[in-house]
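> The following comprises the amino acid sequence and a computationally predicted model.
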Amino acid sequence: MARGFGRLRRDDLLRAACGVIAARGFGHTRTADIARAAGVSQALLFYHFETREKMLAQALAYAAERDLAALERMEASGGSPPERLRALLALYSPGGRPTSWTLWIDARAESVRDADLEAICRETGLRWRRALRSVVDEGVGTGAFDCADPDGAVWRIIALVDGLAAQVTAHRRLLTRARLAELVRASAELELGLPRGALC
């Protein structure tokens, strides 16, 4: 019983930390901000996480676990390669949780100076690329896709989503999420030899 309560409390703290980091950024987030958002004392935060740096890294790892759990559910749902590609692109692109991309953009910037954040960002990015590569390879193998350079296609698609997601997140009036989705689908269709509108 105590272990279950402790796990719940830890998840609550990490969820609160993610919200604060998304709003304030890694560099401006104080333990006092997270404690206030979670409705706990700073002493409780340090009991669970020891240092501010460990808490921030574990908050990012928690966000990664949530995102990757959604990816695993999508992978387990099955479907044809084009259907899975459509679902994966929708899941990876900015969607209903605006705080998610804000958190990841800031984490990538901070990872230049923080080895723990860099490791989490790198491993999470690799997992998404492996998932996309698996879909592309299956589609090429079954003839659903026509792509001479799957590795390059995966890198270009991921880079496009990342770049457009940064624009949508930082400059909300410059590019809509609907337009981002159109651009990503059109690019993926070109990369994989699909007819225009196949991923709509």
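Alright, I've got the coordinates.
> going forward, measure contacts between C-alpha atoms and count neighbours the same way
Fine.
> after the top helix by length along the chain, next one along is what?
When every helix of the chain is counted residue by residue (DSSP state H), the longest turns out to be helix 115-142. Counting by DSSP states H and E, the next helix or strand C-terminal to helix 115-142 is helix 150-170.
> Can you point out the buried residues in the next helix or strand after that following helix?
The helix or strand immediately downstream of helix 150-170 is helix 177-191, counting by DSSP H and E. Buried residues in helix 177-191, counted by 16 or more other Cα atoms under 10 Å: 177, 180, 181, 184, 185, 186, 187, 188, 189, 191.
> rewinding a little: gap between the longest helix of the chain and the chain center?
11 Å (Cα atoms, centre = their mean, to the nearest Å).
> Specify the angle between it and helix 150-170 in degrees.
130 degrees (axes from the mean of the first three to the mean of the last three Cα atoms, to 10 degrees).
> putting a second one here so we can go through both:
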Amino acid sequence: MKKPTMTQTLLFILVIGIGLFYALKYGNKAKKDIAEFESKKETNTTTKEIIELKYFGEIDLNKTEEYIDVLTNINGNEISIDLNIIEETISKKTIQPTINFLENLHEIEKIAHKQVLSDFKNGNIVKDYIEHHIGEFNDDDLKSLGIKTTDSPKERKQKFLNKIYLKRIGFYPEEWDSLAIFDFTISRDLTQYLIVLSFDSNGKFVDIYTES
């Protein structure tokens, strides 16, 4: 058997060296890629925290939807209710007042309606809303609300008041001082102006105002 020449020996060493170099280089890269993949996988796999929210069903506190709306019946009236969450996750502590509010929604809706009547009697918001629309609506508009041209101003206002109804309730769990917004209207078709009531995280009435 021939003894390898010096050149063959050097070539052999060079080939072995190159092989070790690439094995080390790409082996470390493969390990790095695997580590990064596992890290991303761990980050993306967030534990679900499911709760049952009355009217809205199941929601995941660790992966919230920005906006959910449903139609429901409250005290004999069909009302649109919506849930608005800013952050992608929300804690059980933050959502708890909303849970409590929804459990007592039928009673709070009655309080909101009484507040509208009380403001008509003792305040200015509801009166101004009614007077503005009576002045703006034509006879046909008023007739569609059951108001006659022969009615006295007092009768018109009372009939108008009786037609005001709750259109929508919006929930904002992260807003402690205005957790729930109640929108009242005289008509979905005749006006864009609303009588708005806000309630805090304890279910207490906070404010009444108008907006479009």
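Good, I have the coordinates. The shown structure was predicted, so the numbers you read here are calculated from the model rather than taken from an experiment.
> Could you tell me the TM-score of the two chains?
After superposition, the two chains reach a TM-score (TM-score structural alignment, normalised by the length of structure 1) of 0.21; 73 aligned residues with a Cα RMSD of 5.5 Å.
> need the buried residues of helix 177-191 of structure 1 in CSV with distance to residue 76 of structure 1, can you?
Below are the buried residues of helix 177-191 of structure 1 laid out as CSV (distance: Cα to Cα, whole Å):
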residue, distance to residue 76 of structure 1
177, 26
180, 26
181, 23
184, 23
185, 22
186, 25
187, 25
188, 22
189, 23
191, 25
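> just those now: which is nearest residue 70 of structure 1?
residue 181 (18.7 Å; Cα to Cα).
> From residue 85 of structure 1, how far off is the closest one?
13 Å (Cα to Cα, to the nearest Å).
> cool, residue 158 of structure 1 as well?
12 Å.
> Sketch out the strands for structure 2, chain order is fine.
Assigned by DSSP state E, the strands in structure 2 fall at 50-53, 57-60, 67-74, 77-84, 165-171, 180-185, 194-199, 205-211.
> And the ones you listed: which comes nearest residue 113 of structure 2?
strand 165-171 (7.9 Å).
> Report all helices and strands that that closest one contacts.
Secondary-structure packing of strand 165-171 of structure 2 (3 or more Cα pairs under 8 Å, 6 or more residues apart in numbering; DSSP states H and E): strand 77-84, strand 180-185.
> Mean neighbour count and distance to residue 207 of structure 2 for those strands - can I get that in a markdown table?
Formatted as a markdown table, those follow (neighbours: other Cα atoms under 10 Å; distance: least, Cα to Cα, whole Å):
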| stretch | mean neighbour count | distance to residue 207 of structure 2 |
| --- | --- | --- |
| strand 77-84 | 17 | 19 |
| strand 180-185 | 22 | 10 |
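> Make a markdown table out of those strands and add distance to residue 161 of structure 2.
What follows is these, written out as a markdown table (distance: least, Cα to Cα, whole Å):
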| stretch | distance to residue 161 of structure 2 |
| --- | --- |
| strand 77-84 | 17 |
| strand 180-185 | 10 |
